[in-house]
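Trainee: Generate a structure from the sequence data that follows.
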Amino acid sequence: MIININDNDVGIDNISALIQKLSFIFKYEGMNVSGYEFKITSSKLDAMSALVIFKAFDFIAKKSCLKEPKVNLDNIIKLFSIYGIEKSMKQLINQEELDDLYRNLKPSKTADFFIAPHPINRDSFKNKKDLENKYTQFIADYYQNICPELIQYFKTCICEIASNFLHHALEDKHSILMAQGNKNKIEIVCVDNSKGIISNLDPDNKNHAEVMSSAFKRGVSSKKNDFHCGTGLWYIENIAHQLKGTFKVYSEDMSYVCKDGKVFVTKSPYWKGSIFYLKLNVLKNTNIDDFFSKFNKDNILGLFNL
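Mentor: Take a look at the predicted model:
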């Protein structure tokens, strides 16, 4: 069986097609099915598609889904090299241990853009301050002369997404948060293969669209007895709205897309775990500070509590 992944299957607007092509692996957990070949022939990879493919191969190796699947390795290494995870991807394909490479992921930048991969597990950071010291300060420095007034919002989104994955992905030690950006935008992506939003929030509710929608409301949290007040995803969505950005979440069999001030909650091909994508535009003269000032003043956001 040949799994072809081409330009029509990658990109922010095609992520459902990519999930559809990869979702079969979750049915093969522990089965070591032979005879599969992956041909990834896309001319380039966005960060979201790269991490989805990376986590698919991580699941295949970790859960013994496929036996020695064939791949066009040279093209895959070339595509993944821009994100600094090509060595980890090669070891996943060869079903080798990658903990050392994973721990040593490092950000890089050029004059025009930056790429910043970071592992998400409790071996990598213990709290907000640790994350800021190791990761978000690099991004803050990049934007210091571009949009200093937006840096705190960027950092908050990164910390909230990292916190969400860190809390729920206890069984997945190879999640990666990827931030990339330039003078016009920042994109943040994180993917895991742990329990998804539906299973964490309300596993007995058969109306998955209702559960998915509720996850983005203020006051809703699956982090029981951890002093979380359920504002993180709501906060991220509103930052995206204020900065005319995009916030996409795929989890289990549902997707939640916030774009151009509109929200779409729809069925999605199955993905074990969650996929987060956030794009924030660098805008001048926004009213974002005014919008959030009343929440910050009353100290009711309750953001980032590991």
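Trainee: going forward, measure contacts and count neighbours with C-alpha atoms only.
Mentor: Noted.
Trainee: Contacts for the host helix or strand of Ile53 next, please.
Mentor: Ile53 is part of helix 47-62, with elements assigned from DSSP states H and E. Under the contact criterion C-alpha atoms under 8 Å, 6 or more residues apart in numbering, helix 47-62 has outside partners 10-12, 15, 18-19, 22, 25, 29, 65-66, 80, 83, 89, 92-93, 95, 174-176, 178, 189-193, 275, 277.
Trainee: Go through those and flag which are in strands.
Mentor: 175-176, 178, 189-191, 275, 277 (DSSP state E).
Trainee: Give me the neighbour count for the nearest residue to Pro269 once chain neighbours are set aside.
Mentor: Nearest residue to Pro269, sequence neighbours excluded (C-alpha to C-alpha, 6 or more residues apart in numbering): Gln20, at 5.3 Å. Using other C-alpha atoms under 10 Å, Gln20 has 14 neighbouring residues.
Trainee: So Gln20 is in contact with Lys267, correct?
Mentor: No. Using C-alpha atoms under 8 Å, Gln20 is not in contact with Lys267, being 11.8 Å away.
Trainee: Would you check how far apart the residue sitting nearest the centre point of the chain and Ile176 are?
Mentor: Centroid check for the chain by C-alpha atoms, centre = their mean gives Cys190 as the closest residue, at 1.5 Å. Distance, Cys190 to Ile176, using C-alpha to C-alpha, to the nearest Å: 6 Å.
Trainee: out of the contacts of helix 47-62, which are buried?
Mentor: 10-11, 15, 18-19, 22, 25, 29, 65-66, 80, 83, 89, 92-93, 95, 174-176, 178, 189-193, 275, 277 (16 or more other C-alpha atoms under 10 Å).
Trainee: Walking through this structure, point out its helices one by one.
Mentor: Using DSSP state H, the helices found in the chain span residues 15-22, 47-62, 73-80, 86-93, 99-103, 128-131, 137-143, 151-168, 197-201, 208-214, 232-242, 288-298.
Trainee: Can you lay out the ones you listed as a markdown table showing distance to Val249?
Mentor: Below are these laid out as a markdown table (distance: least, C-alpha to C-alpha, whole Å):
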| stretch | distance to Val249 |
| --- | --- |
| helix 15-22 | 11 |
| helix 47-62 | 11 |
| helix 73-80 | 22 |
| helix 86-93 | 23 |
| helix 99-103 | 24 |
| helix 128-131 | 22 |
| helix 137-143 | 23 |
| helix 151-168 | 11 |
| helix 197-201 | 10 |
| helix 208-214 | 9 |
| helix 232-242 | 10 |
| helix 288-298 | 22 |
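Trainee: compare with the first, here's sequence two:
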Amino acid sequence: MNLINRIIIAPKHFRANSIIDFINDCQDIYRLSNKNENGFLLDLGKVKECTMIGVLLIYKIIEFSIKNNCFNMPRYIIDLPFQEAMEKYGFTKLILTYLADKDVAEKEFANLKISVSDNFIIAPQALLRNDKYSSELLNKKYLPQIQQYYSFNDKAVTMIFLCFSEILLNFWEHAVDDTQSIIVANGNKSNIEIACVDNGKGVLTTLKLAGKEQKDNLSTLISAVKKGVTSKDLSNHMGYGLWIIDQIAAKTLGRFHLYSEGCYYFREFGKVKSGKCGHWQGTIVYLSIPLGKPVTLADIETPDDNNNLQIKWI
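Mentor: As a prediction, this is how the structure comes out:
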């Protein structure tokens, strides 16, 4: 019988407010690349409820640990509630394939499917480093379905597309070392969630490399949501992306979470909180916004500022 030396138990109710607990439990994995440690167990059997962000985080920790040979013959316990969550959000085949054969999973990565019903839309999309492929796929197959689902509210569509664009620009800027990232949208007629998680260079690392480091890591992360802060000064990245997401969350009284390399920044229902947490290699972006009173750039910026913004879908 294999001895259990290290165990991670997923939260019973794995929602956005459980992210810090999960990160705290997982942080040591990033120090185990190519260690092939024995006796690892990921216990998903205690999960009673798992939302979109929970499934995405579990996928990323499984993908990282397997791809980087962190464990030798790791064990996984998966019961019905998490199985149902994987199925709901379109991750069943991808996660199970990774657990069985990571080489096959590499091919399965690009085959995530959008699911649309009368009550909600689930839209997982692989983010590939082929710009032409990503742009064409997202513009022709991905975004039109979201637009059609929310066709009753043109301003909401504009806001949703703006959020997608800025989250993806952040991904392209920071996650240069991660080839297995996914953006997921989960929405109904009154609310939409968007999340993107990577294990590449995090916001903190890229800002430090660009000489934008503040007095400490937390101050550096907080600076990332300020207007004009970018790690690519000599490019068309103007440093508005995370600031726009933060402003949209503020004006809609929504939720915006940003985690990177041991720090977090929250804006929730009009209140801001920041602090330190376990280390997550890369960046976690989570956004949940109500659609009753959508906002656009015109609601955020003054007319003069708007003339200087050149934000467009990739």
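Trainee: Give me the TM-score for this pair.
Mentor: In this superposition the chains share a TM-score of 0.91, using TM-score structural alignment, normalised by the length of structure 1; 303 aligned residues with a C-alpha RMSD of 2.2 Å.
Trainee: ok, now which ones touch Phe292 of structure 1?
Mentor: Under the criterion of C-alpha under 8 Å, 6+ apart, Phe292 of structure 1 has no neighbours.
Trainee: any idea how far it lies from Ile239 of structure 1?
Mentor: In this view, Phe292 of structure 1 and Ile239 of structure 1 are 9 Å apart by C-alpha to C-alpha.
Trainee: Chain neighbours aside, what residue packs nearest to whatever residue of structure 2 lines up with Glu160 of structure 1?
Mentor: Taking TM-score structural alignment, Glu160 of structure 1 has Glu166 as its aligned residue in structure 2. Distances taken as C-alpha to C-alpha, 6+ apart put Gly241 closest to Glu166 of structure 2, at 4.8 Å, once the chain neighbours are dropped.
Trainee: burial of that neighbour, as a residue count?
Mentor: Gly241 of structure 2 is flanked by 26 other residues according to other C-alpha under 10 Å.
Trainee: Was I right to think it contacts Trp172?
Mentor: No. The criterion here is C-alpha under 8 Å, and Gly241 of structure 2 misses it with Trp172 at 11.5 Å.
Trainee: coming back round to it: aligned to the residue nearest to the centre of structure 1, what sits in structure 2?
Mentor: Superposed on structure 2 with TM-score structural alignment, Cys190 of structure 1 falls opposite Cys196.
Trainee: ok, for its match, nearest residue in space, not its chain neighbours?
Mentor: Spatial nearest neighbour of Cys196 of structure 2, excluding adjacent residues (C-alpha to C-alpha, 6+ apart): Ile183 at 4.5 Å.
Trainee: again with Pro124 of structure 2
Mentor: Nearest residue to Pro124 of structure 2, sequence neighbours excluded (C-alpha to C-alpha, 6+ apart): Val184, at 4.2 Å.
Trainee: what's the distance between the one you found and Gly228 of structure 2?
Mentor: 26 Å.
Trainee: For Thr252 of structure 2, which residues are in contact?
Mentor: With contact set as C-alpha under 8 Å, 6+ apart, Thr252 of structure 2 has these partners: 289-291, 293-295.
Trainee: what's the distance between it and Lys227 of structure 2?
Mentor: Thr252 of structure 2 is 19 Å from Lys227 of structure 2, by C-alpha to C-alpha.
Trainee: Kindly report the same for Asn188 of structure 2.
Mentor: Going from Asn188 of structure 2 to Lys227 of structure 2 by C-alpha to C-alpha gives 30 Å.
Trainee: Return the residue of structure 2 aligned against Arg96 of structure 1.
Mentor: Careful, residue 96 of structure 1 is Glu; it's not Arg. Counting by TM-score structural alignment, Glu96 of structure 1 lines up with Lys102 in structure 2.
Trainee: Next, the buried residues of stretch 255-271 of structure 1.
Mentor: Quick answer for stretch 255-271 of structure 1 (16+ other C-alpha under 10 Å): 255-259, 265, 267-271.
Trainee: swap in stretch 116-123 of structure 2?
Mentor: Neighbour-count burial for stretch 116-123 of structure 2, counted by 16+ other C-alpha under 10 Å, picks out 116, 120-123.
Trainee: which part of structure 1 lines up with that stretch?
Mentor: So stretch 116-123 of structure 2 sits over residues 109-116 in structure 1, by TM-score structural alignment.
Trainee: And for the matching stretch, what's in contact with it?
Mentor: 82-83, 106-108, 178-183.
Trainee: The same query, at a cut-off of 10 Å, please.
Mentor: The set of residues external to stretch 109-116 of structure 1 that reach it, using C-alpha atoms under 10 Å, 6 or more residues apart in numbering, is 47, 82-84, 105-108, 135-136, 138-139, 142, 176-188.
Trainee: Just the buried ones among those residues, please.
Mentor: Buried by 16+ other C-alpha under 10 Å: 47, 83-84, 105-107, 135-136, 138-139, 142, 176-183, 186-188, out of the contacts of stretch 109-116 of structure 1.
Trainee: what residue of structure 2 matches up with Gly181 of structure 1?
Mentor: Here Gly181 of structure 1 is matched to Gly187 in structure 2, going by TM-score structural alignment.
Trainee: picking that back up, overlap in contacts, Gly241 and Trp172 of structure 2.
Mentor: Common contacts of Gly241 of structure 2 and Trp172, defined by C-alpha under 10 Å, 6+ apart, comprise Glu166.
Trainee: To which residue of structure 1 is Asn236 of structure 2 aligned?
Mentor: The equivalent of Asn236 of structure 2 in structure 1 is Phe227 (alignment by TM-score structural alignment).
Trainee: isn't that match right next to Gly302, touching?
Mentor: Yes. With contact defined as C-alpha atoms under 10 Å, Phe227 of structure 1 reaches Gly302; the gap is 8.4 Å.
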